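J.: Structure, please.
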Amino acid sequence: MKAKVFDTTVFKRILKYTKPYKWRFNSVIAFAVFLSLFAALRPLILQGTVDTYIKPKDNYGLLLYVTLMGITLLLEVIFQFFFVYWANWLGQDIVKDIRTKLFKHMLSFRIKYFDHLPVGQLVTRSVSDIEQIARIFSQGLFMIASDVMKMIVCLIIMFWMNWQLSLIVVFAMPILVFFTRIFQKKMQIAFEEVRTQIANMNSFVQERVTGMKIVQLFNREDIESEKFREINGKHNKAWIKTILYNSIFFPIADIISSLTLGFIVFYGGIQIINGNSFTTLGQMTAYTMFIGMLFNPLRQIADKFNEMQLGMIAANRVFDILDTQDQIQDTGTVEAPIFRGSIQFKDVHFGYIAEEYVIKGIDLNVKAGETVAIVGATGAGKSTIINLLNRFYEINSGTIYIDDHNIENYTLSSLRKQIAVVLQDVFLFADTIFNNITLNNPDISREQVLAAAKKIGVHKFIMSLPDNYDFDVKERGVMLSSGQRQLIAFLRAYVSNPSILILDEATSSIDTYSEELIQKATETITKGRTSIVIAHRLATIINADKIVVMDKGLIVEQGTHQELVGKEGGYYKNLYDSQFAVEY
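T.: Model prediction:
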């Protein structure tokens, strides 16, 4: 795809975020106007100083003009301060608003979206790309506007002063503009590649740091280091392209500026020497300043335009996510009450990939208050049932009912509020145990947490930790063992007081002591509420009211433990016998 030098659609969209700060936006523009006027005043004052007071040797007049120049410079510095400060302030407030909107938008995505997009890319979009948008205002838009106004004011004054000398400047400027446009196009393509490589690098580093234990366990340090070297090399190559284009453009711009100045000094100097009156020494002195004020901004505009392009590329990537509509359709209008807990799957089909079903027309009935266990081989579809019940994914066909109401009729937030899940792989945030239990829900008090912890037998374990409930578990809960993390997850589920509880292989990878605590916790939190237990270890679900056996997306057997082990040649009996033989 051919890169646009300037994407007006993206730019207009960015400007919409300035509406809440309209007064500040207009003030920055006003500061830019004043700066252009003060900048143009300096050469005029210098011309007057040379022609009117230095040449006639008027000391009093010279002092007056020097004072005037000092006042002009002071005012320019003051306006420059407010211009830079407010432009940066505006940019930071805008990215704050965009970042908040982006994060809120991502929170609404269905899980399938995160299954396919690398986490590192989302981090890049949410942090570095958005920060680059701020530079559109701090280093791009307003700086360019200020420079353009300076150039316009300077050109007007220059033609008013001496149109002949000004023509020399006008003839030179298109040459610089030509090279500037070529430079901008090349830099646009180069910056696209830079942003792509940054996203790739962030994704790679994030995954390897997260999976460092696997890298070291399987002795892959050298392999991963080599992969990173390749990715880093591509990133380095992309940046070197931008350095090359800068190294070519800026010397060319300097040469054009210097040649123009040389022509003016040569032509004007000859006229003064020959006694022609069309120019003065003061005008020549002023013109040397004006040329710098024309060509330097034009040269810098190219650099600032690069910042604009980087910001536009970053904004385009952010807007791609904001424009993504991958949310679960929350069209329900019924606020889910406290469920009795009856669940029914009726001819449900589902596939993570279209037409590749992992759930193949299952029918399942769970009575209110029942504890139902689901067993089967890996990939049988057990965990998928949980995902569908919580509406993390949309079913392809069929219907799921809770308390005889289609779950799609309930609002999504109220539905999930009534269902608690304890996963095998417990995720804890880098925060205190208390905040990981309540998830910062202000409606759950510390007294409630302590009472719940005592009731399910977790309080003693927490009190043995430094700082007790205020113990910081660090990122992903690394300060706790897997069994301890699991206990925190049980307590988290219990204090939310759900109508339906789901335990997804919650006891598959824990020590004996933790298992005893978890067994006690399980008995407590499942009592009086509908519970679905997914387990590999069949010994943990013998007392379930009903056991559902799944294989390849189908329910192949249902019944109590006694009923299923009594079926000779049955799937469950074979599974139980083989597991019993291994364990005993």
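J.: rest of the way, CA atoms for contacts and neighbours
T.: Will do.
J.: what's the longest helix in this protein?
T.: helix 221-273 (DSSP state H).
J.: Skip the chain neighbours and tell me the closest residue to residue 94.
T.: Excluding the flanking residues, the one nearest residue 94 by C-alpha to C-alpha, 6 or more residues apart in numbering is residue 17, at 6.2 Å.
J.: Pull the contacting residues for that neighbour.
T.: For residue 17, the contacting residues are 94, 97-98, by C-alpha atoms under 8 Å, 6 or more residues apart in numbering.
J.: What count of nearby residues applies to residue 218?
T.: Per other C-alpha atoms under 10 Å, the neighbour tally for residue 218 reads 8.
J.: Alongside the first, I'd like the structure of this one:
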Amino acid sequence: MAASTGKAFDFNLFKRLLAYTRAYKWTFYFVAIAAVLLSLLGVMRPYLLQITIDESIVPQDNDQLLFFISLMAGVLVLEVIFQFCFIYFANWLGQEVIRDIRVNLFKHMLQFKMKYFDNSAVGRLVTRAVSDIETIASIFSEGLFMIISDLLKMAVVLAFMFYQSWRLTLLVLVVLPFILYATRVFQKKMKVAFEEVRTQVANLNTFVQERITGMKIVQLFTREQKEYENFKEINDKHRKGWIKTVWYNSIFFPIAEMSTSITIGLIVWYGGLQVMGGSEAVTLGVIVAFVELTQMLFRPLRQIADKFNTLQMGMVAANRVFGILDTQASIADEGTVVVDHLKGEIEFEEVRFSYVGDEEVLKGVSFKAKPGETVAIVGATGAGKSTIINLLNRSYEISSGRILLDGIDVKDMTLKSLRSEIAIVLQDVFLFADTILNNITLNDPKITKETVVAAAREIGVDEFIASLPGGYDYNVKERGVMLSSGQRQLIAFLRAYVSNPSILVLDEATSSVDSYSEQLIQDATDKVTQGRTSIVIAHRLATVKKADKILVMDAGKIVEMGTHKELLKKEDGYYKNLYEVQFMQEEETL
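T.: This is a model prediction of the structure:
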């Protein structure tokens, strides 16, 4: 990719970016035509200035002077009109393109499997989706078309200069190769510098996002000073990246300005000698026109270097964005079976899975849950309990074996229909910065407010929702910080309940709530699990005892299986030992 090759410009990447303009080809063509017209109109001004001096000022013809002044005013008006159209529609095109790219990027990211997000920093992804894509817009607004316009203007200027005086033009061309070489070196140096800037911006975003999200931990463990020092170090690297770009600009632009001044001096010197010598080929008007034409020739060169920097920065950003778009990290959604309502039979057949390499988390897990059964999974941390849930709805792909729902392999089902049949309540509840109602329905138009209110009454959580300012319209803010952990858990449970799932999954859903909230959830669990298959990962005895079947896991394997009473009868059994260590104390306090 362009970011790693060190090339000043990657045409394949550029062609790919231009493909997004096809939907707006007429605007693209209009901007290109405006660029051509601007180059022609730009040359007309010094030409009109030349003939104004030679044909009206020198011979002192007032009528001619007024005529040429009027012509210059008309050209200026046209130039202003086309400049406005050029700038407006170039920026409009850029915004349309980045809108489409951003939509494609977000849609692509929505399909990524959880493993991708496990290994990717949130701050970097936010940088790609927001600031990097904004940078791409500058390719069209300040880069591509501006460079085309400047190149056309330079070509027209050179042609006109040769037409007017090839001797004076050669003086200009003596200095031109030096400017071109300096511009080329400048472009390459700025390419590397901008790549470093974008990298440091991503690092800065990642650091700030993580520390703000985890501010509670930072303060509880008095890490303020250490994180402050870390931030200063990262921020300093970001500053050094930008200083490097400033350094290159500080060198290049004075050199370019000095070269322009030297060239103008040569023109005035040589042209003045020609005029004083009585030459008819070089007039006072030609010298004045060449001074302006030289600036028109060299100024775009300086601007092209600057705009090429903008173009390169946009290309670096495009390279990063396309890197995500090219990432194939989606769950293969090749199933054709659309399930409408499952009976709820679950079967794992010799399922093996690993998050990293060959480190297996599940080692040949097999079990079967009949429709309507409640299956509890117990075991030590890291035994593989939550992994079973992650595989059930295909958040991760299994390494081998099969997972069947109602006898159908989950890989044969469409992802949408599969996941719509399974509702999950996690221990770590995530709520969006939105109203309680929208957090429950997730903006599903099929779920009405009346349905939500009725479900809340059944569960018994409507009272606490009604007590909040605005009730169901209460904004819980980012991650639901305005609610207690127990209240967030109730909202998550209600979210699962109203989706009317065929299979309900509770991943330690009551492990971090108070007794009152737990009782509400237990009551609601009894209602929602009626007629539904439920998988419960729990540390609380009440849930485990009520289960129709208990799976006891250890080191990725099911070591015991049975009901609560059956497992307690096993002498020196894993579940019995777990019960005596953990559950018996809890039972004594009930």
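J.: hmm, back to that, who wins for most neighbours among the contacts of residue 17 of the first structure?
T.: Taking other C-alpha under 10 Å as the neighbour criterion, residue 94 ranks highest of the contacts of residue 17 of the first structure with 24 neighbours.
J.: who are the neighbours in contact with that one?
T.: 17-18, 134.
J.: Out of these, list just those in helices.
T.: Going by DSSP H, the helices hold residue 134 from the contacts of residue 94 of the first structure.
J.: Including distance to residue 238 of the first structure, could the contacts of residue 94 of the first structure go into TSV?
T.: Supplementary listing: the contacts of residue 94 of the first structure in TSV, determined by distance: C-alpha to C-alpha, whole Å:
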residue	distance to residue 238 of the first structure
17	31
18	32
134	22
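J.: Residue 393 of the first structure: which of the contacts of residue 94 of the first structure is nearest?
T.: residue 17 (32.9 Å; C-alpha to C-alpha).
J.: hmm, back to that, the longest helix of the first structure vs the second structure - mean distance after superposition?
T.: Superposing on the second structure and averaging over aligned pairs (mean C-alpha distance after the TM-score superposition for the first structure), helix 221-273 of the first structure comes out at 0.7 Å.
J.: and residue 266 of the second structure, what pairs with it in the first structure?
T.: Structural alignment (TM-score structural alignment) places residue 266 of the second structure against residue 263 in the first structure.
J.: Check the gap between the residue nearest to its match when sequence neighbours are not counted and residue 301 of the first structure for me.
T.: Using C-alpha to C-alpha, 6+ apart and skipping the chain neighbours, the partner closest in space to residue 263 of the first structure is residue 168 (7.5 Å). Shown here: residue 168 of the first structure relative to residue 301 of the first structure, a distance of 21 Å by C-alpha to C-alpha, to the nearest Å.
J.: Which of these two has more residues huddled nearby?
T.: Between residue 168 of the first structure and residue 301, residue 301 has the larger neighbour count (other C-alpha under 10 Å), namely 22 against 15.
J.: Can you tell me the SS state at that one?
T.: Following DSSP: H, G, I helix; E, B strand; the rest coil, we place residue 301 of the first structure in the helix state.
J.: residues in contact with the residue mapped onto it from the second structure?
T.: In the second structure, the residue equivalent to residue 301 of the first structure is residue 304, according to TM-score structural alignment. Listed by C-alpha under 8 Å, 6+ apart, the contact partners of residue 304 of the second structure are 146-147, 150.
J.: Closest to residue 529 of the second structure out of these?
T.: For the contacts of residue 304 of the second structure, the nearest to residue 529 of the second structure is residue 146 (64.6 Å; C-alpha to C-alpha).
J.: what span of the first structure lines up against the helix or strand containing the closest one?
T.: Applying DSSP states H and E as the criterion places residue 146 of the second structure in helix 144-164. Helix 144-164 of the second structure lines up with residues 141-161 of the first structure when matched by TM-score structural alignment.
J.: Spell out, range by range, the helices that occur in the stretch 351-500 of the second structure.
T.: For the stretch 351-500 of the second structure, helices defined by DSSP state H, counting those that start in this stretch occupy the ranges 385-392, 415-420, 436-441, 449-459, 462-466, 485-498.
J.: give me the stretch of the first structure that the fifth one matches.
T.: Looking back up the chat, that one is helix 462-466 of the second structure. Counting by TM-score structural alignment, helix 462-466 of the second structure pairs with residues 459-463 of the first structure.
J.: For the matching stretch, could you pull out the residues that count as buried?
T.: 459, 462 (16 or more other C-alpha atoms under 10 Å).
J.: what do you get for stretch 509-527 of the second structure?
T.: Using 16+ other C-alpha under 10 Å as the test for burial, stretch 509-527 of the second structure gives 509-511, 513, 517-518, 521-522, 524-525.
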